[in-house]
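Novice: Dropping the sequence and predicted coords here.
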Amino acid sequence: MDIALIGNPNTGKTSLFNNLTGSYEYVGNWSGVTVEKKVGLFKNNQEKLIDLPGIYSLNPLSKDEGVVTQYLLSEHVDKMINIIDASQLERNLHLSIQLLEYGQPVIIGLNMMDVALNRGIQIEPENLSAQLGIPVAPVIARTGKGCDYLADLVTEKLPPEPRENFVYYGKVIEEAIVNFSRLLEGKTGRSRWLALQLFEGNKYVEKYVQGYINAETLKSFIQSVEDKVRRDCGKSLEQLVFQKRKEKIDRIIADAAIKRNQMKIPLSEKIDAIVTNKFAGMPIFLFLMYFMFMLTFDWLGLPLSDLLEGFITVTLAGAIETVLQAAGASEFIQSLILDGIVAGVGGVLVFVPQIFILFFFISLLEDSGYMARVALVMDRLMEFVGLNGKAFIPMMIGFGCNVPGIMAARTIETPKERLLTILLTPLMSCSARLPIYALFVGAFFVHHKAFIVLSLYVLGIVVALILAKIFSSTILKGESSLFVIELPPYRLPQFQALWRSTWDKGKGFIKKAGTFIFAGSVFIWLLSYAGPSGLNVDLDDSYLAAVGGVFAPMFEPIGFNSWQAGASLITGFLAKEAIISTMNIIYFVPDEASLQGLLASHFTPLAAYSFMVFILLYIPCLATVATIYKETGSKKWTTFSIGYALFIAYLLALIIYQGGKLLGFS
């Protein structure tokens, strides 16, 4: 049995999914966090629960919302759970009515009753159930309260099928529905729901119906209904459908909800007056970012990374060397394992504590409700460059990884803004770049680590905004959309949810180190071990040096004219973490020195900063390029994303390095 979970964004839908299935999915506080349907199994049996993206209506505005309509049109669903925010009952019921009209059994999960009470609204679930004619189960999705009862209600009992004619739309529309049913008779079902979706202008449904009715006939039919409605009611067809639903919702709320006077201003509004203030909002955001980087690179992350580095490079490497010598392993095998695998993979893994601290802090901001406020704060600036605040959400997700950030652009309504967001999200500094920053700031900027890293993150945002303005004014002209975002109430995050979210983000880093970086380290070591003259050659005579040397002269104007830097940047296209593993392999690190110490002989502080800027902006990694192609379906735009990023990276690094030299920086 297939059961669909559907609801508005920020109603606790994904938290409910986790409680009902026992499996974890990413939880956030903005529209578009679930960009594809996700499937789990109920804990009390093996029935499937499909978690669909958060939507406000079955008439989609974005590709993300279109997943739900397409699912209802093309897939089989036995029952539906419609989760509703009790504090936003009127808005949520618009979707509920459309689901009732679909005709399959629906069960309401009435969530956030506590939030409603704090806002002076008391909902009577029994009255709401009687008005809708379907079961209503009060739940608190974040804590799991009431979820077992809802699961039993959904999986053990067969709820009644809702009345398809739940709302009476007036004589003209009702007659049009009957006539439409005759056109579809014997071809497909759900004619009433299909008709109403057509009258609302649902393009997905229109395309579906054209498989049964000639496009011209369908267009003529809808136009005739539109003309009758305008003549008799003075409204458009879509406006009349909305009006009739709203009248029904008002009657339901009058019977099921009791509103009391709210004597005090909610805490969320008091906090928002500060954090979304047009003057204070941006400084507060930057301060939180700076605090996050101080935790990551200085106060907490650095000592933990130092402990892990000592364990890997001394304890673990020493133990492995002892075992290999005892086993009589050849010099080749010892060098491969110690100088290739341990140095390459270990050099990346030492930054795991810093990665997890960063992800924990980001998860904290997400789960508390603050991230939606960041989008609101950024909206004024984003609008100036041709986007809106919603586009900043994929960019923020891109701080973790550019791939899900690009996929999150599906939530953006207009094609122009969606494409623009996809092209610019790779400029956001993802976690894969973090080990490189940690290595270089620890070597060259010991007293200003957090500030230097913050400057790189801000630089990525600034460059993205400038390019957005240029692109939207030239190659991507088009109509901009209005920014509408719901601000969820502030919540105290649960530690279990925070840890799960942190682990979900961070496990990909560990997995990549254990698979891709492992294989890459072996390959890089082989290139450094072999050369035209044979095996076990000097590094400067290796194949890796030959490859890096081809590109080295091009990097001289931006501060790093060495084959080692050139070779590292090449491997960075496969994965940015591979830059660290490559450096650990190709820079000879004797027992008494560290990689950070040896970098000082190859880079100056100015060249180091130029190198980090280049890493920030130059070509996206292979996985990101593949995602850009998948989301755009265009080789042209994929190639453009690589080309413009490489050009901008080189230009800015050139300006920083040459400008710094002119100003006397070394």
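Specialist: Thanks, I have the structure now. All of these numbers come straight from a predicted model, not from anything done at the bench. Residues are numbered from 1 along each chain as shown.

Novice: only C-alpha atoms for contact and neighbour calcs from this point on.
Specialist: Will do.

Novice: How many residues are close by Ile412?
Specialist: For Ile412, the neighbour count with other Cα atoms under 10 Å is 27.

Novice: residues contacting it?
Specialist: 62-63, 390-391, 418 (Cα atoms under 8 Å, 6 or more residues apart in numbering).

Novice: how close does it sit to Ile580?
Specialist: For Ile412, the distance to Ile580 (Cα to Cα, to the nearest Å) stands at 35 Å.

Novice: Phe523 - how many residues pack around it?
Specialist: Using other Cα under 10 Å: Phe523 sits among 16 other residues.

Novice: With Met292 instead?
Specialist: Met292: 20 neighbours (other Cα under 10 Å).

Novice: Could you measure from it over to Leu300?
Specialist: 10 Å.

Novice: Put this next to the previous one:
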Amino acid sequence: MTLKELPIGKTATVLSVGGEGALRQHFLDMGIIPNANVTMMKHAPMGDPVELRINSYELTLRLADAEKIKITDVRDEVRKEREFLEKKRISHPGLGEGGKYHKKEGENPLPDDVKLTFALVGNQNCGKTTLFNQLTGSNQHVGNFPGVTVDRKDGIIKGYPNTLVTDLPGIYSLSPYSNEEIVTREFVLNECPKGIINIVDATNIERNLYLTMQLMELDIPMVLALNMMDEVRDNGGYILINEMEELLGIPVVPISAAKNEGISELIDHAIHVAKYQEYPKRHDFCDINDNNGSVHRCLHGIMHMIEDHAEQEKIPLRFAASKITEGDNLVLERLKLDENEKNTIDHIVEQLENERGLDRAAAIADMRFSFIEKVCQETVKKPKESKEHIRSIKIDKILTGKYTAIPAFIGIMAIVFWLTFNVIGAWLSDILNLGIEWMTLGVENLLVRGNVNEVLRSLIIDGIFNGVGSVVGFLPIIVTLFFFLSMLEDSGYMARVAFVMDKLLRKIGLSGRSIVPMLVGFGCTVPGVMASRTLPSERDRKMTILLTPFMSCSAKLPIYGFFTALFFPKYGALVMVILYFTGIFVGILMALLMKKSLFKGEAVPFVMELPNYRMPGKKNVAHLLWEKAKDFLQRAFTVIFVATIVIWVLQTFNIHFNVVESSHNSILAKVAGWIAPIFKPLGFGDWRISTALISGVMAKESVVSTLSVLFGDTKTLLDMLSTTGAASLLVFCLLYTPCIAAVASVKKELGGKWATIVALGQFLIAWIVAFVIRIIGMIL
């Protein structure tokens, strides 16, 4: 039978893994190999995808992909502890002692002026960014779902100015499956760091060590950081560090990145192995459980054949041989082998498959996992089922339950919006606005007493205080929304949302993993677009990037808050929810249109690890809030500050730079007057609103500041704009051209053509939808 047919709660043994290409390799790298035991945990609320347990961690898979995996020996789940073969303890040597690591002949310690560069590498969601922050004092964004880091980040190790550590996107193996995994592989292979810091989740060590073995084949000085050791200890387990060092041939350091435990020892070892160029002692893993030495003969035969090519292309020999055996065409192409050599390799691999009874990729994966099993058997006393995992299973009964998952998601988001816009955020915003009003009055009184020129007084009060102040007043709302979103992200709930929503998103041509970039887009479109790099399919990535700007970013909150307070004061939360869901609805319509035209085909497979729920870290949440508040204030006092002054100048002077009595005679009125007719059918054809919308392309927050400068008081705006016109304007602001930063991020990811399509396309869509709203409003 196939894995698709495995009943919930039952365990089976994998017989064979079907499929082809990168996806099949990804299955093998994740531990789904022949003879592995797999347990069916649950189905998503809509029946697809499913959650499996393999090697003590949870993995999601679609039924269509599960159907490609044949299984046998279906039985009740029995969770047995691995046999622990405790041996004589080994004492811990000092730095450079013990002979565990080797130096290449003729190599000396690196000179003091050589910069020690490190690659920080590990699986997704194993704590890399947290460790990076501890090593460098940086404050990168940290979250509890796979794919938080989507680009490389550099920093200097605290106290060591001549170092540089690079935080790379998480990968499961050096067989790249998605775009951000390619970033990591290319960096490690081409940038030639002086050392590797490989961070491993100690609570899930079997899966994590798979990448470790491939990194060791690169023959780069390396140190292994066993993260989350505090959780292992708290749950009654332990790891024999010295014995693991002996078996692996690299330094192993137990740490807890979140609690800053073991970091100084890790730094000492990393600096030492890089400075003295101490390489991993072991590269050969094919002598364990190798039937008749077939894998050993295959690898070493290929190594002898490609040695000169690997040296010429500067690719580590053992790494190249294992990758060629797997069937990695990227490495094969770089080696530039002739046809005779390729044919000989094909014969060697064919012999391996005949002798081993497994295909080439499965044979290599089995070799690695067999070695990992030996290492863990002798060094890892598995803890009881962790408190974190037990807690996660209980919470998931509600948050991913068949009948409760969707209502829970809607309820959680509704509570977030209600608390943000009607309770906490609104209350804090009112207090801040009172403070801004008090400060504005105080400054105005001082200027009047000082007999300051009327024009300058108008610039300071009407331009700067009213313009910038009207935007700054919405800071508490933005910070409150980010607080709740970061709590959901840091807890691990975002990964569950992807699991729950996958089948729904597949109907519009996307994968459940697309939900993460789009949810991030509710905070800001720029990181949302960047987060799409975690998607393994170019088709899915493009679709997700094009849809993310439809998710209402937090920069639009001042616009919503401003018009809602004026025109719909009794229905604040309802208007906000309608706006957010309108953006989602229009995005869905566009996705369906793109699915049938530009992006025909099926969404990529949904293979993702589900992390345990964890309490959000106070430091992480506080840092994220500070970063967002700082970013908002920087824009308020740079882009928006400049924009308000420019707007004030243009509406105060005529083309001869004489002060005008009425802004209708100003430079701004003339220029904006040419554009205003475009918006007349939508119910807001006033030149001042046109100006505000243009300034919104620079930064969405500046729409409110521009209106405040141009109208002076809200009464004028109330008299000029009808309720229907206000509704139409709100929808237009929701959907029209994203800010310059967002368009630039789209250009960076997809190129200038797609950035232009986003800019012009969204303007047209916004105009059409706003026109429909105006017509409906007039009929009603």
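Specialist: The structure has been received and is ready for your questions. Since this is a predicted model, take the numbers as computed values, not measurements.

Novice: picking that back up, tell me which of the contacts of Ile412 of the first structure persist in the second structure.
Specialist: When you map the contacts of Ile412 of the first structure onto the second structure and apply both residues aligned by TM-score structural alignment, their matches' Cα atoms under 8 Å, the shared contacts are 62-63, 390-391, 418.

Novice: any chance you could map the strands in the first structure?
Specialist: In the first structure, the strands defined using DSSP state E lie at 2-7, 38-41, 48-51, 79-85, 106-111, 121-123, 136-138, 257-259, 530-531, 534-535.

Novice: Just to confirm, what residue range of the second structure does the fifth one align onto?
Specialist: Using TM-score structural alignment, strand 106-111 of the first structure lines up with residues 222-227 of the second structure.

Novice: Average offset of that stretch relative to the first structure?
Specialist: By mean Cα distance after the TM-score superposition for the first structure, the fitted stretch 222-227 of the second structure averages 1.4 Å away from its aligned residues in the first structure.

Novice: can you give me how far that stretch is from the chain middle?
Specialist: Distance, stretch centre to chain centre, for stretch 222-227 of the second structure: 23 Å (Cα atoms, centre = their mean, to the nearest Å).

Novice: Ok, stretch 464-476 of the second structure next?
Specialist: Using Cα atoms, centre = their mean, the offset of stretch 464-476 of the second structure from its chain centre is 31 Å.

Novice: can you check stretch 370-382 of the first structure too?
Specialist: Relative to its chain's centre, stretch 370-382 of the first structure lies at 16 Å (Cα atoms, centre = their mean).

Novice: what range in the second structure matches that stretch?
Specialist: Against the second structure, stretch 370-382 of the first structure falls on residues 493-505 (TM-score structural alignment).

Novice: now swap in stretch 19-26 of the first structure and tell me
Specialist: Using TM-score structural alignment, stretch 19-26 of the first structure lines up with residues 134-141 of the second structure.

Novice: How about stretch 508-520 of the first structure?
Specialist: Mapped onto the second structure using TM-score structural alignment, stretch 508-520 of the first structure covers residues 631-643.

Novice: Could you pull out the buried residues of the matching stretch?
Specialist: Going by neighbour count (16 or more other Cα atoms under 10 Å), the buried part of stretch 631-643 of the second structure is 632-633, 635-636, 639-643.

Novice: contacting residues for the corresponding residue of the second structure for Gly7 of the first structure?
Specialist: With TM-score structural alignment as the criterion, the equivalent of Gly7 of the first structure in the second structure is Gly122. Contacts for Gly122 of the second structure (Cα under 8 Å, 6+ apart) come out as 128, 170-172, 198-200, 208, 211.

Novice: Recalculate using a threshold of 7 Å.
Specialist: 128, 170-171, 198-200 (Cα atoms under 7 Å, 6 or more residues apart in numbering).
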